[in-house]
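**Student:** how does the following fold in three dimensions:
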Amino acid sequence: MIVNTKQYEVRNLHYKVRSAQFKDAQALSELRLQIDGETENLDRVKGEAYINEEGFKDIIKSDSESLNTIFLVAEVNGTLVGFSRCEGNALKRSSHKVEFGVGVLMNYWGYGIGKNFLKESISWADANNIKKITLNVLETNEKAITLYKNYGFEVEGVLQKDKLLSDDNYYNTLLMGRLN
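**Tutor:** I've put the predicted structure just below:
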């Protein structure tokens, strides 16, 4: 689904949050690769499950036409610095829910981009009769967990020793959900 563009200014950084467009496909491919290499908070290491420009074009087309999926990007001076998706599915028994995922370049952490992605996604979900938003978050990502709790998400479960990180230790993944 396509949403209206919103402008933000946080600590002198001007950015906009808008729906992903076909012209963003190559930049999204590069952005996702870079973000995956900057943090261990996400599922992939750099280069895993790589999506090229054509792959992103397919995702953007599908998401734009879907009533229960939204794909947002954050843009600073014409450059993409983050993205988020709420992905639904067509299965009748789970068509009432979407899964939220987000990635922001490390240099842009602390400017409310992730928070604004979340706020826009919640607003979209509430307006479109989505009853539940789910997400997965690494137990060590305390800032994200606090943010999600502040927006009505609750821990619904824990996947024990779910992720093996570069320190050769296993970490839990929290399953969180927000009901509308």
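**Student:** okay, CA-based contacts and neighbour counts for the rest of this
**Tutor:** OK.
**Student:** would you map the strands across the chain?
**Tutor:** For the chain, strands defined by DSSP state E occupy the ranges 6-10, 13-19, 70-76, 79-87, 97-104, 132-138, 154-164, 170-179.
**Student:** could I get the ones you listed in TSV, plus columns for mean neighbour count and distance to Tyr148?
**Tutor:** Output for those, formatted as TSV (neighbours: other Cα atoms under 10 Å; distance: least, Cα to Cα, whole Å):
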stretch	mean neighbour count	distance to Tyr148
strand 6-10	12	20
strand 13-19	18	19
strand 70-76	23	18
strand 79-87	22	14
strand 97-104	22	11
strand 132-138	20	9
strand 154-164	14	8
strand 170-179	18	8
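**Student:** for the comparison step, fold the sequence that follows:
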Amino acid sequence: MREIEITDAKELLELCLKLDKETQFMMLEEGERQQAVDKQQDQINRVLSTHNQIIFIATNGDQIVGYLGAYGGEYRRNAHSAYIVIGILKDYIGQGIGTRLFQTLEQWAYKCGIHRLELTVMAHNLQAFALYKKVGFTIEGIKKHSIHIDGSYVDEYYMVKLL
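**Tutor:** Next up is the predicted model:
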């Protein structure tokens, strides 16, 4: 686990493209993601230059196999809150990577004054839901018909953890 660097842009983009292809639990569908490395570098640079935002990556050798991004509010009234996005390659799920990413995130959040962590998870994504409960998130609400996948509407749980 480590903080992302600008030089990781190409590998992070490749990871996200793989995730778009292998799972329906991420927001973007295959072919929907912008595929320019310079755009990924710009996004990483914006995150790293903002005090309440971060991306952590999990690696296996030189390959990025998972990431967790925390995107803090941009105003004084919501700067204490960070929205979480996490993605781990299918072959690496169940190996404790998600738990370690969340532990790393919490250490960072305490240092940065983040008080509220929030995320959404599709109601039928039982593995992710179990991970989020394990690391202390609770359901705050249900977003009915929040996502549209393969002609069907899917509910999402809105989950939160207060630090």
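**Student:** out of the strands of the first structure, which comes closest to Asn52 of the first structure?
**Tutor:** strand 79-87 (15.5 Å; Cα to Cα).
**Student:** need the residue closest to the centroid of the second structure.
**Tutor:** Ranked by distance to the mean C-alpha position of the second structure (Cα atoms, centre = their mean), the top residue is Val85 at 1.7 Å.
**Student:** so it sits against Leu119, correct?
**Tutor:** Yes: Val85 of the second structure is within contact range of Leu119, at 6.9 Å (criterion: Cα atoms under 8 Å).
**Student:** show me what contacts the aligned partner of Gly98 of the second structure in the first structure?
**Tutor:** Residue pairing (TM-score structural alignment): Gly98 of the second structure is matched to Gly114 of the first structure. By Cα atoms under 8 Å, 6 or more residues apart in numbering, the contact set of Gly114 of the first structure is 102-104.
**Student:** any chance of CSV for the residues you listed, columns distance to Lys16 of the first structure?
**Tutor:** Putting the contacts of Gly114 of the first structure into CSV (distance: Cα to Cα, whole Å) gives the following:
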residue, distance to Lys16 of the first structure
Val102, 15
Gly103, 15
Val104, 13
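**Student:** gap between the two ends of stretch 126-141 of the first structure?
**Tutor:** 26 Å (Cα to Cα, to the nearest Å).
**Student:** residues making contact with it?
**Tutor:** Here stretch 126-141 of the first structure has contacts from 41-42, 67-68, 86, 96-101, 122, 125, 144-145, 171-180, using Cα under 8 Å, 6+ apart.
**Student:** where does it end up in the second structure?
**Tutor:** Residue span in the second structure matched to stretch 126-141 of the first structure, by TM-score structural alignment: 110-125.
**Student:** equivalent analysis for stretch 35-42 of the first structure, please.
**Tutor:** By TM-score structural alignment, stretch 35-42 of the first structure lines up with residues 19-26 in the second structure.
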